[in-house]
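Peer 1: No sequence on hand, only this structure:
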């Protein structure tokens, strides 16, 4: 199968028939074999009934329905698990993403060799204050922290090599940072394509102001897990040693001054309490790293790594010998 399209949605009953007609037209024109996974993230309208009707009309339509609302990341993660196409395309259900972009997104994966291609909405029709400005801030921050240089990290329209979606896990609000997750998983050929962004035709946006805080916390989680997930002691142990060392140096200086000059009591100086604070914080950080290391070493996936390919010297040697014998 050429393409799997994943459409996470919540309360989009009005837009789904038009979206599916549009997707099918593009796929037929380009002679793609495809499937469409519509993931209903706890809709309270008739979205699931619409999906059922579409599945009757189009054999390519498949649906997943959550019992309650879990969020876009959960919907994408389940779609990734179910997808069977060689190239996976994600798009929003609100008709703001154009299916006409699919052929080029597919080509960039298959012919240009990208692992992931993210859309870039150069011209947006969202509210400038509530969505555009925060989006620019997050993109700037994420680029500086992760080294993944994309203009629009959170664009819903993306294409992936199948191996990418089968190798990553998306949860919380981490769908905003899938390119960063893919990079930490070892997929470094990440591209970008300017795409058309359309004004919302039906309904209202499903994202509130809480995404600003959740987005920052998830970015911090991704950066930590990516760098120190399997070696937490390297972070907490280093910070703990630094704080404890600073506190010890201050305490040693105060003790030395007391012994040599005997002009004041150590506890009379505010810096003494700063030294104690540093040593307590340092000890706590060190113990946190120690406990984190114990958890990481006893986790069932502690030695699970993504392997691109293997070479067996014995098999290569046997093939070489067999080839030489055939030649003679």
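Peer 2: Now that the structure is in, tell me what you want to look at. All of these numbers come straight from a predicted model, not from anything done at the bench.

Peer 1: Could you use CA atoms for every contact and neighbour count after this?
Peer 2: Will do.

Peer 1: just checking, what packs against the helix or strand that contains residue 20?
Peer 2: If you go by DSSP states H and E, residue 20 is part of helix 16-29. With contacts defined as 3 or more CA pairs under 8 Å, 6 or more residues apart in numbering; DSSP states H and E, the packing partners of helix 16-29 are helix 47-57.

Peer 1: try this one side by side with the last:
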């Protein structure tokens, strides 16, 4: 199979038929073999009913329905797990991503050898204050922190080689950082393509300003995990050594001063340096314990399901 199109959605019943027809037209024109996997992330409208009707008319349409809203990352994870295409395309269901971009994205993966190609909505039709400006700040911070030189981490229109989606773990709210997850997994040939952005035609956006706050927090998390996720003792142990060394230094100083330099002076417990030494040595020990606990948790981590599927269509 040439292409798997993975589409997470929440309450997008009005756009699904038009989106499906558009994708099918592109695939038919280019004579691609394909599948479209809709992941209904707990919709409360008639989205699943629409997906069911589409799957009955077109066997290329497949569906996964969550019991409740688990989030976009979990929806993408479920779609990646079932995708069978050589190239996997992700896009949003709100018609703001243009299916006409699929052939070029496919060629960049299949023929140009990219592991991942991320869309860049250079010209946007969103609000400058609530979306464009915060998005620019967020993307700047993501580039500086991650080292991945992309202009638009948030763009839902991306293309992947199948090896990428089968070897990365998208969880929490990490869908924004799939390029970084891919880089950390060893897929470093990451490209970018300017794509058309369209104004929302139906419904309302599901993301508010809080997504940028969550995005920055997730950025810190993924930076930590990428550097210390598999070796937490390297961070906590280093901090523990620094703190314990500071405390030990003060302790040695107090001991020498009391025994040799100023034996008639104040009691050690009456000097502020004593409490600095005590506090830093305790904190240093706690960092060590945190590092050990992190290593133990890492080595005994159970594989837990992060979402529950209610129904499937045309999927085993």
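Peer 2: On my side now, so go ahead. Since the model is a prediction, treat every value here as computed from it, not as a measurement.

Peer 1: returning to that earlier point: the helix holding residue 20 of structure 1: what's the following helix or strand?
Peer 2: Using DSSP H and E, the first helix or strand after helix 16-29 of structure 1 is strand 34-40.

Peer 1: contacting residues around that next one?
Peer 2: The contact list for strand 34-40 of structure 1, computed with CA atoms under 8 Å, 6 or more residues apart in numbering, reads 1-10, 27, 47-48, 51, 60-66, 75-76, 78-79, 82-83, 85.

Peer 1: ok, back up a step: identify the residues contacting the helix holding residue 20 of structure 1?
Peer 2: Under CA under 8 Å, 6+ apart, the answer for helix 16-29 of structure 1 is 33, 34, 47, 50, 51, 54, 93, 94, 95, 99, 100, 102.

Peer 1: follow-up on the earlier one: among the contacts of strand 34-40 of structure 1, which ones are in helices?
Peer 2: 27, 47, 48, 51, 75, 76, 78, 79, 82 (DSSP state H).

Peer 1: looking at these, which has the most residues close by?
Peer 2: Highest neighbour count within these: residue 75, with 27 neighbours (other CA atoms under 10 Å).

Peer 1: and that residue, what does it touch?
Peer 2: Applying CA under 8 Å, 6+ apart, the residues near residue 75 of structure 1 are 8, 39, 40, 41.

Peer 1: Apply 7 Å and report the result again.
Peer 2: Counting by CA atoms under 7 Å, 6 or more residues apart in numbering, residue 75 of structure 1 makes contact with 8, 39, 41.

Peer 1: Help me confirm that residue 191 of structure 1 is found in a helix?
Peer 2: No. The assignment for residue 191 of structure 1 (DSSP: H, G, I helix; E, B strand; the rest coil) gives strand, which keeps it out of a helix.

Peer 1: quick one: what helix or strand has residue 291 of structure 2 in it?
Peer 2: Take DSSP H and E as the rule and residue 291 of structure 2 turns out to sit in helix 272-299.

Peer 1: Go through that helix and flag the buried ones.
Peer 2: 273-292, 294-295 (16 or more other CA atoms under 10 Å).

Peer 1: just stretch 210-218 of structure 1 next, same as before
Peer 2: Going by neighbour count (16+ other CA under 10 Å), the buried part of stretch 210-218 of structure 1 is 215, 216, 218.

Peer 1: and if you look at stretch 90-102 of structure 1?
Peer 2: 90, 91, 92, 93, 94, 95, 96, 97, 98, 99, 101, 102.

Peer 1: if I look at the third one, how far off is residue 26 of structure 1?
Peer 2: For residue 92 of structure 1, the distance to residue 26 of structure 1 under the criterion CA to CA, to the nearest Å works out to 16 Å.

Peer 1: Can you tell me the SS state at the residue sitting furthest away from the middle of structure 2?
Peer 2: Largest separation from the mean C-alpha position in structure 2: residue 264, at 61.9 Å (CA atoms, centre = their mean). Secondary structure for residue 264 of structure 2, judged by three-state DSSP, is coil.

Peer 1: try residue 103 of structure 1
Peer 2: Per three-state DSSP, residue 103 of structure 1 ends up helix.

Peer 1: Show me what it aligns to in structure 2.
Peer 2: If you follow residue 103 of structure 1 across to structure 2 using TM-score structural alignment, you land on residue 103.

Peer 1: quick one, what contacts its match?
Peer 2: Residue 103 of structure 2 touches nothing, counting by CA under 7 Å, 6+ apart.

Peer 1: repeat for residue 50 of structure 2
Peer 2: Taking CA under 7 Å, 6+ apart, one finds residue 13 in contact with residue 50 of structure 2.

Peer 1: go on, the one 5 residues further on?
Peer 2: Taking CA under 7 Å, 6+ apart as the contact definition, residue 55 of structure 2 lies against 61, 62.

Peer 1: hmm, back to that, let's have the buried residues of stretch 90-102 of structure 1 in JSON lines, adding secondary structure and distance to residue 247 of structure 1.
Peer 2: JSON lines is the format used below for these (DSSP: H, G, I helix; E, B strand; the rest coil; distance: CA to CA, whole Å):
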{"residue": "90", "secondary structure": "strand", "distance to residue 247 of structure 1": "51"}
{"residue": "91", "secondary structure": "coil", "distance to residue 247 of structure 1": "53"}
{"residue": "92", "secondary structure": "coil", "distance to residue 247 of structure 1": "52"}
{"residue": "93", "secondary structure": "coil", "distance to residue 247 of structure 1": "55"}
{"residue": "94", "secondary structure": "coil", "distance to residue 247 of structure 1": "56"}
{"residue": "95", "secondary structure": "coil", "distance to residue 247 of structure 1": "58"}
{"residue": "96", "secondary structure": "coil", "distance to residue 247 of structure 1": "56"}
{"residue": "97", "secondary structure": "strand", "distance to residue 247 of structure 1": "55"}
{"residue": "98", "secondary structure": "coil", "distance to residue 247 of structure 1": "58"}
{"residue": "99", "secondary structure": "helix", "distance to residue 247 of structure 1": "60"}
{"residue": "101", "secondary structure": "helix", "distance to residue 247 of structure 1": "58"}
{"residue": "102", "secondary structure": "helix", "distance to residue 247 of structure 1": "58"}
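
Peer 1: From these, pick the one nearest residue 129 of structure 1.
Peer 2: Nearest to residue 129 of structure 1 out of the buried residues of stretch 90-102 of structure 1 is residue 96 (CA to CA; 18.5 Å).

Peer 1: List the contacts of the closest one.
Peer 2: Counted by CA under 7 Å, 6+ apart, residue 96 of structure 1 has contacts 197, 198, 199, 200.
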